[in-house]
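Enquirer: Pasted the sequence and its predicted model underneath.
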Amino acid sequence: MASPPRRSRLRRTLLAALVTASVAVPVSGAARPAAVPAPVPAVLAPLRAATPAALAERYTANRDGIRAAERMAVGHGDQKRAAELRVMAGPARHFLSFDGRDGGRTAEVFGDLSRADRIAVLVPGADTSLDSYRRLRNDAVALRRELGGRSAVIAWLGYETPATLSPEALTSGRADAAAPGLRTFVRELSELKPAARTSVLCHSYGSVVCARAASGLKVADIVLYGSPGTGVDSVAAMHTGATVWAGRGGNDWIADVPHVKLHLPFVTVGFGTDPVSPEFGAKVFAAGNGGHSDYLKPGSLSLKNIARIVAGEAESEGAPGGRHA
């Protein structure tokens, strides 16, 4: 762990980077690699009306869409994307939605959604796309195994995530665009499974997405981990009836990101109050000594405690594992 003087220097350096990036945001127009083409997704019946048979049909339709996207990726000459899609189209995979355009949008189910009475929706952070999807999938698989029984985990890649080293990762623009889609998805999920206990788990920049969507999420828990901040100053400002939890691993570099919010002429940079600080008002859960990508690592304390929150086993005992990350 960095010494206090070193942390102070690092925070000043990061603050300078925030200011520099804030100037770049309104004028940035750097060229991006050409998008890998993909077909327009099939129009599907609303999720809220899906019977078990309709869910199976939905999975089949999305599998067909993934295979079509794979063929287009091959034709485009992107063998890496094609290989990822080939794996995703496997017969044991269950996608509630799939859109291969513009980096990709997916919602994949792990577990039997039709029988689940505990549901977790994973909202990922920066640098998550079809090309890096396996990391999100591995997290979902680990959580589903930890929960066991009548549970389902949904990996929701429902928005264009920012690159970690980009101006977009320092502002709420991508989160503002993502929030309506997350609200709609969770609403349809709650209509499909009204008796299930549903939680949203929000990693890194995904915490900003969840905070933007919070007032419209009918869920039991909102869990923030590895968060740079949320863009709001407190749990009260999220206007949610859910229990809000926060955790941070002891070796997570996000702790050194300045928790500031700078209001500049064209943009607001930074996300404000640290979610694990007392003034934010979240219930803090112990997250062990893991790094930024280790929260759902098999065998980790953070995975165990997040699973307890999803299962509703932490409510009567307060923050699982103690009140400090």
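Expert: Yes, it's here. The model shown is predicted, which means the values in this text are computed figures rather than measured ones.
Enquirer: use CA for all of it now, contacts and neighbours both
Expert: Will do.
Enquirer: What is the longest helix of this structure by residue count?
Expert: helix 52-76 (DSSP state H).
Enquirer: residues of that helix that come out buried?
Expert: 55, 58-74 (16 or more other CA atoms under 10 Å).
Enquirer: what residues are up against residue 127?
Expert: 161-164 (CA atoms under 8 Å, 6 or more residues apart in numbering).
Enquirer: Quick one: the helices in this protein, in order.
Expert: With DSSP H as the criterion, the chain has helices spanning 4-24, 52-76, 79-88, 133-147, 173-192, 206-213, 301-311.
Enquirer: can you list those helices in CSV and add distance to residue 123?
Expert: Converted to CSV, those look like this (distance: least, CA to CA, whole Å):
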stretch, distance to residue 123
helix 4-24, 24
helix 52-76, 20
helix 79-88, 19
helix 133-147, 9
helix 173-192, 9
helix 206-213, 5
helix 301-311, 14
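Enquirer: Most tightly packed of those helices?
Expert: Highest mean neighbour count of the helices of the chain: helix 206-213, a mean of 27 (counted as mean count of other CA atoms under 10 Å).
Enquirer: Which strands or helices does that one pack on?
Expert: Packing contacts for helix 206-213, counted by 3 or more CA pairs under 8 Å, 6 or more residues apart in numbering; DSSP states H and E, involve strand 118-123, helix 173-192, strand 197-203, strand 221-225.
Enquirer: got another, please set it beside the one above:
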Amino acid sequence: MAPLPRGDRRAPSLDRADRATRAGRPGRVRRTVLAALVTAAVAVPVAGAARPAEVPAPAPAATAPLTATEPTALAAQLDARYAAGRTALRAAERTADAYGAHRRAASLHAMAAPGRQVLSFDGRDGGRGVEVVGDLARADRIAVLVPGADTGLDTGYARLRSGAVALHDTLRDEFGARAAVVTWLGYRPPATGSAASLTPGRADQAAPRLRAFVRELRNVRPDARITLLGHSYGSVVCALAADGLPADAVVLYGSPGTTFDRAADLRARAVVWAGRAAGDWTADVPHVGLTLLPGTELGFGADPMDPAFGARRFAAGDGGHSDYLTPGSVPLRSLALITDGREPARA
């Protein structure tokens, strides 16, 4: 398994392996966990290669950043961006269809349907997309959903968008909020069980893009409440992006860890929340972070649900790893309450 390089970010003052040693964790236990993690990485052959990441797509046209703060002017800018997104989707659909990637073409066709609001799209390297549910120009509650492993244009994205619709509708119907929910597939999530899923490498690459996107949202909606919600590997992305981020809350749910020992180490201005459903398999993930080579790590460190981590813990029900945004569920209501600035039931 080739190690992935770490990106540039501020880290806690002590190396994680040094901290583990100073805390008295036996080296034999660390080596055993390392062996188990590496075995898991190689025991799922071609997990990453099975994803259709190499489907060709044309480069999208450059788009202007959002700058207007007045709702009518912002709505006009958003409409132009949605039109550009639809154009990029249709071009990528034609290319995928000609290539023989008919499943990809069908996914892109659905995303380009009338009424869908795709803020940005790039079909290359597996595909990146940012989609809005609701009226972003007038929203005073904005949720940004950051997905985890196995979420791509062909698999997982439909579930992600359905969850965004469920969260938006809960905010609107139960709390009367003017809400917008954004699905941020701004990076290439790893495949579950792949080597990439066991390291923070892709999260390091994604974090600056997520940080820039949230800052753009804050610039155009300065008075809105912005909540960042990271699921599974997406929680690692959110944690790495949190340093100084102009958000009001960062929510880590179904998280394998964040690479940090404590919530305070995220250096977030936002309140940090954590939740895990009773049936979520991430409770059984070894919560260690091992330095293999300088600048290369394996694992994600402390469990955000550990009281010592210091996050506020919310009730997440009895479901499984993929059930947090199920309509009518306990975790969906908790996430909606946090997004609306209210207190959820505590875990």
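Expert: All right, it came through fine. Because the structure is a prediction, the values reported are computed rather than measured.
Enquirer: Please work out the TM-score for the two chains.
Expert: With the length set by TM-score structural alignment, normalised by the length of the first structure, the two chains reach a TM-score of 0.89; 304 aligned residues with a CA RMSD of 2.1 Å.
Enquirer: Looking at the helices of the first structure, which is nearest to residue 283 of the first structure?
Expert: If you check each of the helices of the first structure against residue 283 of the first structure by CA to CA, helix 301-311 wins as the nearest, at 10.8 Å.
Enquirer: Residue range in the second structure corresponding to the closest one, please.
Expert: Mapping helix 301-311 of the first structure onto the second structure (TM-score structural alignment) gives residues 330-340.
Enquirer: Once you drop chain neighbours, what's closest to residue 21 of the first structure?
Expert: residue 167 (5.4 Å; CA to CA, 6 or more residues apart in numbering).
Enquirer: The one you found matches what in the second structure?
Expert: With TM-score structural alignment as the criterion, residue 167 of the first structure matches residue 195.
Enquirer: And residue 287 of the first structure, by the same measure?
Expert: Checking TM-score structural alignment: residue 287 of the first structure goes with residue 316.
Enquirer: give the contact list for the closest residue to that match other than its chain neighbours.
Expert: Using CA to CA, 6+ apart and skipping the chain neighbours, the partner closest in space to residue 316 of the second structure is residue 331 (4.2 Å). When contacts are counted by CA under 8 Å, 6+ apart, residue 331 of the second structure touches 277, 315-317, 324-325.
Enquirer: Now list the buried members of the residues you listed.
Expert: Buried members of those, counted by 16+ other CA under 10 Å: 277, 315-317, 324-325.
Enquirer: Of those, which pair is most distant in space?
Expert: So, these by CA to CA: farthest apart are 315 and 325, at 13.2 Å.
Enquirer: still on that earlier bit, tell me which of the helices of the first structure lies nearest to residue 122 of the first structure.
Expert: Taking CA to CA, helix 133-147 is the member of these nearest to residue 122 of the first structure, at 7.4 Å.
Enquirer: who are the neighbours of that closest one, in terms of helices and strands?
Expert: strand 105-111, strand 151-157, helix 301-311.
Enquirer: returning to what we had before: thought the match of residue 287 of the first structure was touching residue 347?
Expert: Yes: at 7.5 Å, residue 316 of the second structure counts as touching residue 347 under the criterion of CA atoms under 8 Å.
Enquirer: Now do stretch 264-272 of the first structure: everything it contacts.
Expert: 18-19, 22, 25-26, 170-172, 208, 228-233, 258-263.
Enquirer: What of stretch 173-183 of the first structure?
Expert: By CA under 8 Å, 6+ apart, the residues outside stretch 173-183 of the first structure that reach it are 158-162, 168, 205-206, 208-210, 212-213, 216-217.
Enquirer: how close does residue 188 of the second structure sit to residue 234 of the second structure?
Expert: For residue 188 of the second structure, the distance to residue 234 of the second structure equals 11 Å [CA to CA, to the nearest Å].
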